[in-house]
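The sequence and its predicted three-dimensional model are supplied below.
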Amino acid sequence: MSIYEESTNPKLGRSKMNLEVIKLGDGWKHYHLKNEKGMEVSILNYGGIITRLLAPDRHGQLENIVLGYKDLKDYKSDSNFFGALIGRVAGRIEKSSFQWEGKNYLLEANDGANHLHGGSQGFHQVLWNAEPFQTSKSVGLVLSQRFLAEQDGYPGNLTVRITYSLTNDNQLVIDYQAKSDQTTPLTLTNHSYFNLSGRLKRTVHNHVVTMKSERYVELDEQLIPTGKILNAEQSSFDFRRGRKLKEGISSEDKQNLIAGGGYDHYFIFQEAEEEVIVVTEKESGRRLTIHTDQPGVVMYSGNQMSDELELSEGSSKKHLGVCFETQASPASLHHEGFPSVELKADQPYAKQTIFTFDTF
């Protein structure tokens, strides 16, 4: 059934929402979700990867605003984590090890001496069980999987359930749920690269970001937290009143230079804030608003992206997309005072991030 056709559900009546599933071989399936306003999201059961997201500009023109590969099989060897689910622990773990309840755990070193985004066989490389759904207000996909204790170096048998919901209010809601039979580190996120210009027409230099954060985490030369939390005031890291990304990309601030010209830093949110991040792109008129119950976000401005990748709308280049990885901080495994990644045994993990798309 084509996503461009109206569908009829006996319980819902006639609806312009639609869902299409394409089988790709090797167990891969590509799910295309469409809401009543025409917004579309495409997701692979492999890695839970968001491959495409069509959102309107101020003239109603629907265009893709996330980075993804032209050839879907390139996701198998993707070092950029385009659109992927990240776990068990999003971010870098120093020296690929941590001590937990008196035991030392060694993880795969897949980023120099450090462990990045759950390792080379993290959630982004998993073939997830997938179940599509449709309600009167949304169309979506539930992904689930079970991970055995220490198969990836982490303690605890872990069950995970991720729900993507595309609503008729042009919201993409991601609900993360998990439970472990042992206390374990866990913080999950999605690694989509956004470019609100549409079809990668421009880099993200002139994207304006407003963020409710006055503190960010200092990094060393290996992009590992030093243990210091810095005050963002009067720096290129202060987004409370809005700032173009190019100000950090071109900044001579040591922290911007360490990141490769831009941002790859964890920002700690101010408490009791609901609307924590707003991103705008003036020429298209698109606006992205992010709400989350996570304590912070890694904002990554695509500083390490090479220029030889074949993407769905052209070749890759530095600063072609910006990620907002809502999560807790893996620095809490080695330092005090950081948002904790601890999930206690048999306690539910439940986090939500909502991406709202509109125009101004």
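Nice, thanks for sending it over. Just so it is clear, the structure is predicted and the values come from calculations on it, not from any experiment.

Only C-alpha atoms from now on, for both contacts and neighbour counts.
Noted.

measure stretch 25-43 end to end?
Taking Cα to Cα, to the nearest Å, stretch 25-43 runs 15 Å from one end to the other.

S42 and T280: what is the separation?
According to Cα to Cα, S42 and T280 sit 22 Å apart.

And for Q304?
Distance, Q304 to T280, using Cα to Cα: 23 Å.

Which of these two has more residues huddled nearby?
T280 (24 against 16; other Cα atoms under 10 Å).

Return the residues in contact with the more buried one.
By Cα atoms under 8 Å, 6 or more residues apart in numbering, T280 lies in contact with L196, H207, V208, V209, R286, R287, L288.

10 Å - rerun?
Shown in contact with T280 (Cα atoms under 10 Å, 6 or more residues apart in numbering): 195-197, 206-210, 242, 244, 286-289, 358-360.

Can you flag the buried ones in the residues you listed?
Buried residues within the contacts of T280, counting neighbours by 16 or more other Cα atoms under 10 Å: 195-197, 206-210, 242, 244, 286-289, 358-359.

Return the member of those nearest to H265.
The shortest approach to H265 among the buried ones among the contacts of T280 belongs to V209, at 14.2 Å (Cα to Cα).

and that closest one, what is it in contact with?
Going by Cα under 10 Å, 6+ apart, V209 touches 238-245, 277-281, 287-289.

can you tell me which two in those are farthest apart?
Greatest spacing in the contacts of V209, by Cα to Cα: D238 and R287 (19.6 Å).

hold the first one in mind and look at this next one:
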Amino acid sequence: MTTEPLHTEAEATKDRHRTGAGPATRRTVLAGAAAVGLTAAVTGQARAASGGRAPARELFGRLADGTKVHRWTLENGGTRLKVLSYGGIVQSLEIPDRRGRRTNVSLGFDNLDDYLTATTFFGALIGRYGNRIAGGRFTLDGRTYQLPLNDGPNTLHGGTKGFDKRVWDVEPFTDATGVGLVLRHISPDGEMGYPGTLKVKVTYTLTPRGTWRIDYAATTDRATVVNLTNHTYFNLAGEGSGDVYGHELTLEASRFTPVDTTLIPTGELARVAGTPFDFRTGKPVGRDIRAGHPQLVRGQGFDHNWVLDKGLTTAPRPAATLRDPGSGRTVRIATTEPGVQFYSGNFLVGTLTGTAGRIYRQGDGLCLETQHFPDSPNQPSFPSTVLRPGDTYRSTTEHSFHA
């Protein structure tokens, strides 16, 4: 990671004149200026290698207690990403269509107040535990922990004040891997009922190819459960342009986890073959969404976890592909995670106004949340989400964009 030089050569020259430096001093100052110039050149080379602009920051709003919320803009490889320090929220994601026209393809708001009151998790970093935990309760090492309930009888996305409602510490960077942000948050022992002080680091990177990469890392001082993800809603035709039912979706999964009436997995890993849940060869999102399958009735559409055929991997491998035939925009998602929650925006009911000033209705965006399975702390047959002291939670997801 490179850093900006503290002084420029011009500033060094001003210092020389202010001090009335003699010849020997001038040689020393000029040598220092040359070194600074070299630092600037190295920084410039890193930016040239990354192909992006240095991250830019602006004030987006303030919380009731006066805490400032900033918006950071990242740009590289044709992709422009705008991120809030509040919730690590992706407020805007702009990518080009087949004609090179760049449009925001993520749902969100143009002001902080709406993010503070909405329950849609638009673009947010989710934790400590993404998705649902049955009854808001789990037992770990013989002790039972109770979490706040915020989704009927269950806990969803960490609880009533999860990571999506915290102001993160943000550090920008520009290096050979691209341009990006390092977001940090410390969740104290007992926060939202979870055990252990959890130190979280999430890195957003835009690569020279315009790929958006998310690297998650976390450590704890007591055994706990962790399942981090991002909750961006995609509409590749453009935010506010209508529903996504014509988008073509491919999921690299031959099984999914059916749910009960409160959307908690039953524990079964059901085959998708012969059901509306079969996206292995790709099909329009809306083709089967109104079929009378009992699982679609329970979710009011798709709101289920797909079990990726690749399983849990050390490096990102293909998980999902989403394409809008009209614009030609495509996002390919690769991840280290064993599952992806496909949510078809079923609970957007026309009560929210988005970034472009248009009302969001059912199906106007969809989520592809890479993660471990819902309710894993209560499902021994699912991949474990337990993190213990001395271990590091790591997860990576990449979004590559094409047109």
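Great, that's in hand. Nothing here was measured: the structure is a model prediction, and the numbers come from that model.

before we move on, back to that, spatially, which two of the buried ones among the contacts of T280 of structure 1 are the most separated?
Farthest-apart pair in the buried ones among the contacts of T280 of structure 1 is K244 and D358; separation 19.0 Å (Cα to Cα).

sorry, back to before: filter the contacts of T280 of structure 1 by whether they're kept in structure 2.
Comparing the contacts of T280 of structure 1 with structure 2 on both residues aligned by TM-score structural alignment, their matches' Cα atoms under 10 Å, the contacts found in both are 195-197, 206-210, 242, 244, 286-289, 358-359.

Tell me which entries of the contacts of T280 of structure 1 lie within strands.
In strands, defined here by DSSP state E, the members of these are V208, V209, T210, K244, R286, R287, L288, T289, D358, T359.

Dump those residues to a markdown table, plus distance to K37 of structure 1.
Formatted as a markdown table, those follow (distance: Cα to Cα, whole Å):
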| residue | distance to K37 of structure 1 |
| --- | --- |
| V208 | 26 |
| V209 | 26 |
| T210 | 27 |
| K244 | 30 |
| R286 | 15 |
| R287 | 16 |
| L288 | 16 |
| T289 | 18 |
| D358 | 11 |
| T359 | 14 |
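
all helices of the stretch 101-250 of structure 1, in order?
With DSSP state H, counting those that start in this stretch as the criterion, the stretch 101-250 of structure 1 has helices at 246-249.

For it, which segments count as strands?
103-106, 115-116, 129-134, 138-147, 158-167, 171-180, 184-185, 189-190, 193-194, 208-211, 213-219, 225-231, 243-244 (DSSP state E, counting those that start in this stretch).

can you tell me what part of structure 2 the second one aligns to?
The reference is to strand 115-116 of structure 1. Using TM-score structural alignment, the residues of structure 2 aligned to strand 115-116 of structure 1 are 155-156.

nearest spatial neighbour of the counterpart of R166 of structure 2 in structure 1, skipping sequence neighbours?
Matched across to structure 1, R166 of structure 2 falls on V126, judged by TM-score structural alignment. Computed as Cα to Cα, 6 or more residues apart in numbering, the closest residue to V126 of structure 1 that is not its neighbour in sequence is G47, at 5.1 Å.

Now for that neighbour, how many residues are close by?
Using other Cα under 10 Å, G47 of structure 1 has 25 neighbouring residues.

Quick check: the corresponding residue of structure 2 for it vs G108 of structure 2, distance?
The alignment partner of G47 of structure 1 in structure 2, by TM-score structural alignment, is G87. Taking Cα to Cα as the measure, G87 of structure 2 falls 13 Å from G108 of structure 2.

which neighbours do the two share?
Both G87 of structure 2 and G108 are contacted by Y115, F121, F122, G123, A124, under the criterion Cα under 10 Å, 6+ apart.

give the contact list for L366 of structure 2.
Contacts of L366 of structure 2 by Cα under 10 Å, 6+ apart are 106-107, 231-236, 243-245, 247, 285, 302-303, 342-346.

Narrow the residues you listed to just the buried residues.
For the contacts of L366 of structure 2, buried by 16+ other Cα under 10 Å: 106-107, 231-236, 243-245, 247, 285, 302-303, 342-346.

Translate H32 of structure 1 into the numbering of structure 2.
Matched by TM-score structural alignment, H32 of structure 1 corresponds to T73 in structure 2.

For the stretch 251-360 of structure 1, which segments are assigned as helices?
Under DSSP H, counting those that start in this stretch, the stretch 251-360 of structure 1 gives helices at 254-258.

What segments of it are strands?
Assigned by DSSP E, counting those that start in this stretch, the stretch 251-360 of structure 1 shows strands spanning 264-269, 275-281, 286-292, 296-300, 310-311, 314-315, 322-327, 342-343, 349-359.

Take those strands and write them to TSV, including distance to G38 of structure 1.
Shown next, in TSV, are the strands of the stretch 251-360 of structure 1 (distance: least, Cα to Cα, whole Å):
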stretch	distance to G38 of structure 1
strand 264-269	33
strand 275-281	21
strand 286-292	15
strand 296-300	28
strand 310-311	23
strand 314-315	24
strand 322-327	24
strand 342-343	38
strand 349-359	12
